[in-house]
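Enquirer: Any chance you can model this:
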Amino acid sequence: MTETVRLRIRPVLLLLIAGLALCACLLRLWWAPDAFFRSYLPACLFWIGLPLGSLALLMIHRLTGGGWGVFIRPVLETSAGTLPVNAVLFLPLAFGLAHLYAWARPDWTVPATPGGQAVYLQPGFFLIREGIVFVLWLGLASTLELWRSRSAEVNLNRRSALGLIILGLTVTLFGIDWVMSLEPRWTSANIGFLSAVTPMLAALAFAVMARCLLMPNGRNAALRFQDLGGLLLAFVLLWSYLAFQEYLTIWSENLPDKTIWYVQRLNAGWRWWAWSTAVICGALPFVLLLFRTLKRNPRRLIWAAGLVLSGNALEFYWLVLPSFYRSPGELSPLDALPFIAVGGFWLSAFLRALPRALARSEPERISHG
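Expert: As a prediction, the model looks like this:
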């Protein structure tokens, strides 16, 4: 291999950390189930965004081509291949709907939701939808080996185009179900776009970080990192535009059933959380990625990608937790345990599969320079 692997974290160590965090989570589930599920949901949403975004980027690269995709394909394939782990980690949420959603509680009355929402927001129907969504995602992930083939390019391109449509629709449905329905009277036409773009932004940032840590020695590595930096900048701009557009649209309408979402998330301490997310995920990476010298240097580019990924994690907690807490001051350090547990299991699975993906893709990467 022509690259020096600098990923020193052992999967066994991650499993040990995740197991200890999971034990603490189970104890908390016993004495404070509401608090457990409230912190478990954003953790699952963040970590499942990495394989989903990786799937989307793989299919986009299949349709468009380019050296950037070949450069990070091992990371994207490995990340997408961990989707079954995310599916298993999502299972506890099926038993905690009543702790998260008002419409899943026995005292929720049908007239409380207008029109078709009364039918749509039913726990049984909700679980059926999510089961179908995960089956479709796992089916897409299982076809990764087919996308590596050089034969039948037209058919593979058609499958990728169809896969993107399926993934876009299901990710939109997923965001509506798990995030928007936290406030059953609130609706947003823009959340579907954000639900599709946010995972791709996170997956690209994670892939860039992984590639920076792998430190390839090829002569064209600097150009590849520059391409990735430019692509990451484009996604940062797209995410920032969609997030601001949603806020601007709701602010201009000034309707009580619309503004309730932002009233809760811009009050008390959540306001500085929102600004911190905007700066860490948007403003700072935007400024850093404007410099070509930074994008060419993996030791510097990794910081910009790390900021994007950190801001993405903050965003999911900002989307979920204000529905239950008036300010971040009400949170407990124990709320970080699900993030550590889910992340530990996911990263352990990722690191176990990564060497095989790197070895398999090495000849192809060399042929692309």
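
Enquirer: CA atoms for contacts and neighbours, from now on please.
Expert: Noted.

Enquirer: Can you pull up the most central residue in the chain?
Expert: residue 49 (2.1 Å; CA atoms, centre = their mean).

Enquirer: What helix or strand is that residue located in?
Expert: Here residue 49, judged by DSSP states H and E, is contained in helix 33-64.

Enquirer: How far off centre is that helix?
Expert: Relative to its parent chain, helix 33-64 has a centroid offset of 3 Å by CA atoms, centre = their mean, to the nearest Å.

Enquirer: Show me what secondary structure element comes after it.
Expert: Helix 33-64 is succeeded, C-terminally, by helix 67-81 (DSSP H and E).

Enquirer: and for comparison, fold this next one:
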Amino acid sequence: MIAQAARGWLAAYAAWSGIPIGSLALLLIHGLTGGRWGEALAPVLRPAASLTPLAALAFLPIGLGLAAIYPWAADPAQAPPQVAPLYLHPTFFLARSVLALVIWSVIGLVVAAGRGGGLFAAVALLLHAVLISVVAVDWVLSVEPGFTSSAFAAGFAIEQMLSALAFAALLAPPDLAGRDASDLAGLLLATLTGTVYIALMSFIVAWYGDLPDKAAWYLRRGQHGLVWLIVAAVAAGAVLPFGLLLNGHLRRSRAALRLVGGLVLLGIGLHRLWLVAPAYDPPGPPLLLGALGLLAAVAVTVGLVRLSGRLLARLFPARRLPGGLGHAG
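Expert: Predicted coordinates for the structure are as follows:
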């Protein structure tokens, strides 16, 4: 049961961690580009980014349950021989993950406090791109060593930003309306389209490119009725939100955006569960435990973001983020 719980937590963590890390990425992008959208979403993105140290602490069950989660950690012979001695090694895996989480935590606290400048945002964003390229493969794809996808890390990073935007829509500030709401809707449309495009093209390349090993990876995710999991993820997290966001009136409605945010978060959660749970036999316990863990984590995050927002407003009442990202107060 402990092993199943660790596997379920990985599935939940892969989805939930996108909220603080995706918020961090959006703040860094706004630090370089500026724009009204960042000022409007700052009341949610800043407190969410300040939770990156919590993401580091939440990684502890994964580190402690490494052998139960990853087959190469329990048996080195399970790893492909070309990477087993150097890359898929428990100590090196943990070192990479800890380093990434520490760097994200430091950057998250800096931008949440309104410190740093354009140069800091540029360097931090470059670091983020490197770290997510490694961590996405480590955390998710290595549960089935041997499967690779050159586009996976990019899709993972975009989906994290989509998670943050959806969370911002779900917790939309009371004054979010009109052009600001429309800006958020546009960002949701862009990141949603990018997420679906990369995932779909990766599937098409593997399925129709005469790549039997990669096709087998997808086939495993169609067994045990799991095909309905991805169908539900696409319907709830992509098709329905996309249709709602095409309506000009709904794009400016705070209530509609909150609905869209909730649907997108549901779709992302189902997608991440679909990625991780089928790696185990049987997939049911990790899937169920992951779903419960994700619901609990999101509920706790809502409360923590509100608490962090009030704390930031007191500590940094008039400080601006790089690129003019609003005021804490």
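
Enquirer: Can you check which part of structure 2 stretch 78-94 of structure 1 sits on?
Expert: Using TM-score structural alignment, the residues of structure 2 aligned to stretch 78-94 of structure 1 are 47-63.

Enquirer: any idea how far that stretch is from the chain center?
Expert: 12 Å.

Enquirer: Over to stretch 246-266 of structure 1?
Expert: Relative to its chain's centre, stretch 246-266 of structure 1 lies at 24 Å (CA atoms, centre = their mean).

Enquirer: go on, stretch 313-324 of structure 1?
Expert: Worked out by CA atoms, centre = their mean, stretch 313-324 of structure 1 lies 13 Å from the chain centre.

Enquirer: Return the residues in contact with the corresponding residue of structure 1 for residue 31 of structure 2.
Expert: Counting by TM-score structural alignment, residue 31 of structure 2 lines up with residue 62 in structure 1. Going by CA atoms under 8 Å, 6 or more residues apart in numbering, residue 62 of structure 1 touches 147, 156, 157, 160.

Enquirer: who wins for most neighbours among these?
Expert: Most neighbours among the contacts of residue 62 of structure 1, by other CA atoms under 10 Å: residue 160, with 23 neighbours.

Enquirer: Quick check: which element contains the counterpart of it in structure 2?
Expert: Residue 160 of structure 1 maps onto residue 121 in structure 2, with residues paired by TM-score structural alignment. Per DSSP H and E: residue 121 of structure 2 is located in helix 118-139.

Enquirer: how much does that helix stray from structure 1?
Expert: Here the mean offset of helix 118-139 of structure 2 against structure 1 after fitting is 1.1 Å, by mean CA distance after the TM-score superposition for structure 1.

Enquirer: quick revisit: is it true that the residue nearest to the centre of structure 1 touches residue 197?
Expert: No: using CA atoms under 8 Å, residue 49 of structure 1 is not in contact with residue 197, being 9.9 Å away.

Enquirer: And the match of residue 160 of structure 1, how close does it get to residue 46 of structure 2?
Expert: Noted for residue 121 of structure 2: a distance of 14 Å to residue 46 of structure 2, by CA to CA, to the nearest Å.

Enquirer: what's the answer for residue 215 of structure 2, then?
Expert: According to CA to CA, residue 215 of structure 2 stands 40 Å off from residue 46 of structure 2.

Enquirer: more neighbours, these two?
Expert: The neighbour comparison of residue 215 of structure 2 against residue 46 (other CA under 10 Å) goes to residue 46, with 31 against 18.

Enquirer: Enumerate every residue touching the closest residue to the more buried one other than its chain neighbours.
Expert: Distances taken as CA to CA, 6 or more residues apart in numbering put residue 112 closest to residue 46 of structure 2, at 4.9 Å, once the chain neighbours are dropped. The contact partners of residue 112 of structure 2, taken as CA under 8 Å, 6+ apart, are 46, 47, 49, 50, 312, 321.

Enquirer: again, but for residue 30 of structure 1
Expert: With contacts defined as CA under 8 Å, 6+ apart, residue 30 of structure 1 has no neighbours.

Enquirer: Relative to the whole chain's centre, how far out is whichever strand or helix holds it?
Expert: Assigned by DSSP H and E, residue 30 of structure 1 belongs to helix 11-31. For helix 11-31 of structure 1, the distance from its own C-alpha centre to the chain's C-alpha centre is 22 Å (CA atoms, centre = their mean).

Enquirer: now stretch 236-245 of structure 2: which residue numbers in structure 1?
Expert: Aligned using TM-score structural alignment, stretch 236-245 of structure 2 spans residues 280-289 in structure 1.

Enquirer: quick one: contacts of the helix holding residue 121 of structure 2?
Expert: By CA under 8 Å, 6+ apart, the residues outside helix 118-139 of structure 2 that reach it are 10, 14, 25, 28-29, 31-32, 93, 96-97, 100, 104, 107, 152-154, 156-157, 322-323.

Enquirer: distance between it and the chain's centre?
Expert: For helix 118-139 of structure 2, the gap between its own C-alpha mean and the chain's C-alpha mean amounts to 13 Å (CA atoms, centre = their mean).

Enquirer: and the angle from that helix to helix 2-16?
Expert: Relative orientation of helix 118-139 of structure 2 versus helix 2-16 (axes from the mean of the first three to the mean of the last three CA atoms, to 10 degrees): 150 degrees.

Enquirer: residues of helix 118-139 of structure 2 that come out buried?
Expert: For helix 118-139 of structure 2, the neighbour count (16 or more other CA atoms under 10 Å) marks 118, 120-121, 124-125, 127-128, 131-139 as buried.

Enquirer: got it, and stretch 32-40 of structure 2?
Expert: Residues of stretch 32-40 of structure 2 classed as buried: 32, 34, 37, 38, 39, 40 (neighbour count, 16+ other CA under 10 Å).

Enquirer: cool, stretch 240-249 of structure 2 as well?
Expert: For stretch 240-249 of structure 2, the neighbour count (16+ other CA under 10 Å) marks 241, 242, 244, 245 as buried.

Enquirer: In helices, which of those residues fall?
Expert: Judged by DSSP state H, helices contain the following of the buried residues of stretch 240-249 of structure 2: 241, 242, 244, 245.

Enquirer: pretty sure the third one contacts residue 260?
Expert: I take that to be residue 244 of structure 2. Yes: here residue 244 of structure 2 reaches residue 260: they are 7.4 Å apart, a contact under CA under 8 Å.
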